[in-house]
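Engineer: generate a structure from the sequence data that follows.
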Amino acid sequence: MKSVTAARVEQRMEELLQRRCDHLIAPESGPDQPLDQNPSQEALQAVILQAIEAGRGGKRLRALLLCDVWRALESEQNPDREQAVVDLACALEVYQTSALVHDDIIDGSPRRRGRPAAHLALSRSVAGNDSSGRAPAKPDARGAGLGILLGDLLASLSTDMALQAAAKLPQGTAIGRAFQAMQTAVVTGQVLDMGMEEACLDDPERLRRQALHTMAWKTASYTTLAPLALGLLASGADLEEHKESVRALGLDLGLAYQLADDLLDVTGDDRRTGKPVGGDIREGKRTVLLADTLAMVDPDQAKEIRRLYSCTSQVRNKTQVNMVRDLMQSCGAVEASRRRMADLSVRAQARAQALADDLHLSTGGRTIFLKACRRFLPLATTAGYHERVSSIDAEAGQASEVQRAGQDEHE
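Structural biologist: Below you'll find the predicted structure:
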């Protein structure tokens, strides 16, 4: 297989989605009730359009990791099997789209990848009340409801895609089970994430452990753990033999990736990220960065942060968001997060090397595999982290706490 590109994945995603969505459009009931005058058909058409639109953009890192793991292990040229692997990778990306649609509804996010979030685009004002065609500032009940159904539809379609692709690959039954287990893990992580909204802020160490635990389920499960496992299974490799190594590597890569994303919420530029900077603070999310901040600011500042995060109004205003962002940077929490990511990056690269040895990869396969893993390491890929941390000055216990966060996950 030649190197798969994000553009190829996106094009194939749209082909697979369009093919399935074409079957969902019910026939017109007759000339007396044409399609453009049937509200139920209009709603279905709007959801189908968003199924395609919501999936556009993105780096496709999950799909590329799955394909590259397979490519690193596969020695035979088999176009049919190659296409099945690409389709499986597309199923993974369609599932991610479903998760993002639901995530934006839960978080009340107005934008995704620089465009209105799907539930906003589906709001009634877009359908008829706003002649400009622009998405409204806030969703209505129709938009939120259709957004939930859109997310459900995409999740269902992703499973169908994955099972069809798996039928053409070695260990197809195991691939299907792994894909469905991934979905269960992500939903579990989302529940844990919502539960974190009520987490106590008086114990930063406990809060940090809880946040890492949630990341392992919600992000690492389908960002790195599943692509690694699915790539191995698709090649016919014995996943059970390498299960612990895959899990340890996947957790390190996934946690590093999510920590970088959390940091961009504080230090990034929404013109580059495609979503509002400061959103985690505005929504009151309990993150590792928040836990570090509470541990590092002085008692009065910590009290003020706890007050802001505990206030009855669920959304903090721009002044409050900027105040917390400034504290996160000035107290050293941002730098602590960078050191933690550097620690994870070093360990992940060592684990990737060890797994490449265990898999007996060829020289070319080893290069493909290690490069694929490095895409998730923020020191190499994330805007704003151009400097290489030369020495890991991690706080005592940081390495072990990250390991403990995923100790019992995804067995």
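Engineer: CA atoms for contacts and neighbours, from now on please.
Structural biologist: Fine.
Engineer: could I get the full set of helices for the stretch 251-400 of the chain?
Structural biologist: Secondary structure of the stretch 251-400 of the chain (DSSP state H, counting those that start in this stretch): helices at 270-273, 279-283, 288-296, 299-310, 318-330, 333-358, 363-374, 378-381, 398-405.
Engineer: in CSV: those helices, plus mean neighbour count and distance to Asp80.
Structural biologist: Shown next, in CSV, are these (neighbours: other C-alpha atoms under 10 Å; distance: least, C-alpha to C-alpha, whole Å):
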stretch, mean neighbour count, distance to Asp80
helix 270-273, 14, 36
helix 279-283, 21, 43
helix 288-296, 23, 44
helix 299-310, 15, 53
helix 318-330, 16, 50
helix 333-358, 19, 26
helix 363-374, 18, 20
helix 378-381, 18, 32
helix 398-405, 16, 39
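Engineer: I'd like the structure of this one too, to check against the first:
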Amino acid sequence: MSLPCDLQSIEQRITSLVHAFMDMEGAPIPSSLAHTARLTADQAITSSEGGKRLRAMLALGAWREVASGQALSDAVQAQAMLDLACAIEVFQTAALVHDDIIDDADLRRGRPSAHRALEQGTGSLPIGRGLGLMLGDLLATACTGIADDASTRLPASGRLRRTFLDMQRDVEIGQVLDLAIEQMPLDDPAALCEASYEVFRWKTASYTTIAPLRLAFLAGGMDPADADTHAEDIGLPLGVAFQLADDLLDVTSSSLQTGKPVGGDIREGKRTVLLADALDEADGAQQAWLRAAYEAPARSEEQIRQVIALFERTGAIEASRARIANMWRMARLAIERLGLDTAHTATLTALCARFVPEDVRSR
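Structural biologist: This next block holds a predicted model:
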């Protein structure tokens, strides 16, 4: 069996795995409650649809580059690696469902966020939000079960399970830090930038790049210590570059591209590296205006446009592009230190390049 790495295969397998977990046929649920249960199960499928599946593609692709020929031709291991990669995507869906509740977000991937859809389906805001919380929990449980089952069919099964659980814990800690940073004062841009990088490591890089690589390296037979080192050396700068690029997209792209309103981070008053760089380079009047705008209870659409303009004028947008380019250089050097042959190095580099905007990679 060849390992299916294409987007369609991953998408189909995720749907199948989530559907199997959420299947309530035959469950002793009273008919008076079945509608809400079915609504939640259907939303689990809907929320799991779409996305670039970068994490699954990275895990699958990296496994193919480091695994032996015998492992690659083993149908059981190939299917298990596909399921393990899909488990990361199901975890991401769980995290996004919860994240949208925390951010009070209306849209996700161009459609109503899960809790909003459940509010509409039940006609109740509090019940919809409550169901959204439980949906996130259900998907988090699902991804753990999927990963656990897949790990039993792969080498280093115990370490794979531990890595997956560590990934979940890191993201949860990252979410705590992400909320904590929102209470930071805005009078020390350097401290804000440093804190933002820490949030990137815990909340984004941990499951977006580091864990997919670590799982791939372990499942591919790499020495555990080497797997940890290489996954961290490649995944940390790559994950930071990915988050910096995502923050940049929030102010430089359109809703059609992202599926979310432009300037969403500004609207929510999020502390970002972009804001830190703008505060660092702004003059006194600009700094005072930015602080007042971000410390206000809400920001108008006009204020959002003015903040984006300040990000441009102060050089914060260009500074982020330079930061991304530097992180990408660090990731490329770390890939080379793996010691793979030229062809495997090129393939893995191309996989990792998907996390970084093309115009920045060429710098």
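Engineer: quick one on the thing from earlier: got a markdown table for the helices of the stretch 251-400 of structure 1, with distance to Leu263 of structure 1 too?
Structural biologist: Shown next, in a markdown table, are those (distance: least, C-alpha to C-alpha, whole Å):
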| stretch | distance to Leu263 of structure 1 |
| --- | --- |
| helix 270-273 | 12 |
| helix 279-283 | 10 |
| helix 288-296 | 7 |
| helix 299-310 | 18 |
| helix 318-330 | 10 |
| helix 333-358 | 7 |
| helix 363-374 | 18 |
| helix 378-381 | 10 |
| helix 398-405 | 17 |
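Engineer: among these, which is nearest Arg62 of structure 1?
Structural biologist: When the helices of the stretch 251-400 of structure 1 are compared by C-alpha to C-alpha, helix 363-374 sits nearest Arg62 of structure 1, at 9.7 Å.
Engineer: what's in contact with that closest one?
Structural biologist: Here helix 363-374 of structure 1 makes contact (C-alpha atoms under 8 Å, 6 or more residues apart in numbering) with 64-65, 68-69, 71-73, 253, 349, 352-353, 356, 380-381.
Engineer: still on that earlier bit, nearest to Thr219 of structure 1, out of the helices of the stretch 251-400 of structure 1?
Structural biologist: helix 398-405 (12.6 Å).
Engineer: so that closest one aligns onto which residues of structure 2?
Structural biologist: Aligned by TM-score structural alignment, helix 398-405 of structure 1 falls on no residue of structure 2.
Engineer: what's the closest non-adjacent residue to the aligned residue in structure 2 for Glu335 of structure 1?
Structural biologist: Under the alignment (TM-score structural alignment), Glu335 of structure 1 pairs with Glu318 in structure 2. Distances taken as C-alpha to C-alpha, 6 or more residues apart in numbering put Glu312 closest to Glu318 of structure 2, at 7.5 Å, once the chain neighbours are dropped.
Engineer: for Gln398 of structure 1, same thing?
Structural biologist: Closest residue to Gln398 of structure 1 apart from its sequence neighbours, by C-alpha to C-alpha, 6+ apart: Arg340 at 7.2 Å.
Engineer: one more: Ser2 of structure 2?
Structural biologist: Once chain neighbours are set aside, the closest to Ser2 of structure 2 by C-alpha to C-alpha, 6+ apart is Ser73, at 6.7 Å.
Engineer: leaving out chain neighbours, which residue sits closest to the aligned partner of Ala302 of structure 1 in structure 2?
Structural biologist: Here Ala302 of structure 1 is matched to Gln287 in structure 2, going by TM-score structural alignment. Leaving aside its sequence neighbours, Gln287 of structure 2 sits nearest to Leu279 (C-alpha to C-alpha, 6+ apart; 5.5 Å).
Engineer: again, but for Ala167 of structure 1
Structural biologist: Nearest non-adjacent residue to Ala167 of structure 1, counting by C-alpha to C-alpha, 6+ apart: Thr173, 7.7 Å away.
Engineer: so the helix or strand containing that neighbour corresponds to what in structure 2?
Structural biologist: Here Thr173 of structure 1 sits within helix 172-195, counting by DSSP states H and E. Taken onto structure 2 by TM-score structural alignment, helix 172-195 of structure 1 occupies residues 157-180 there.
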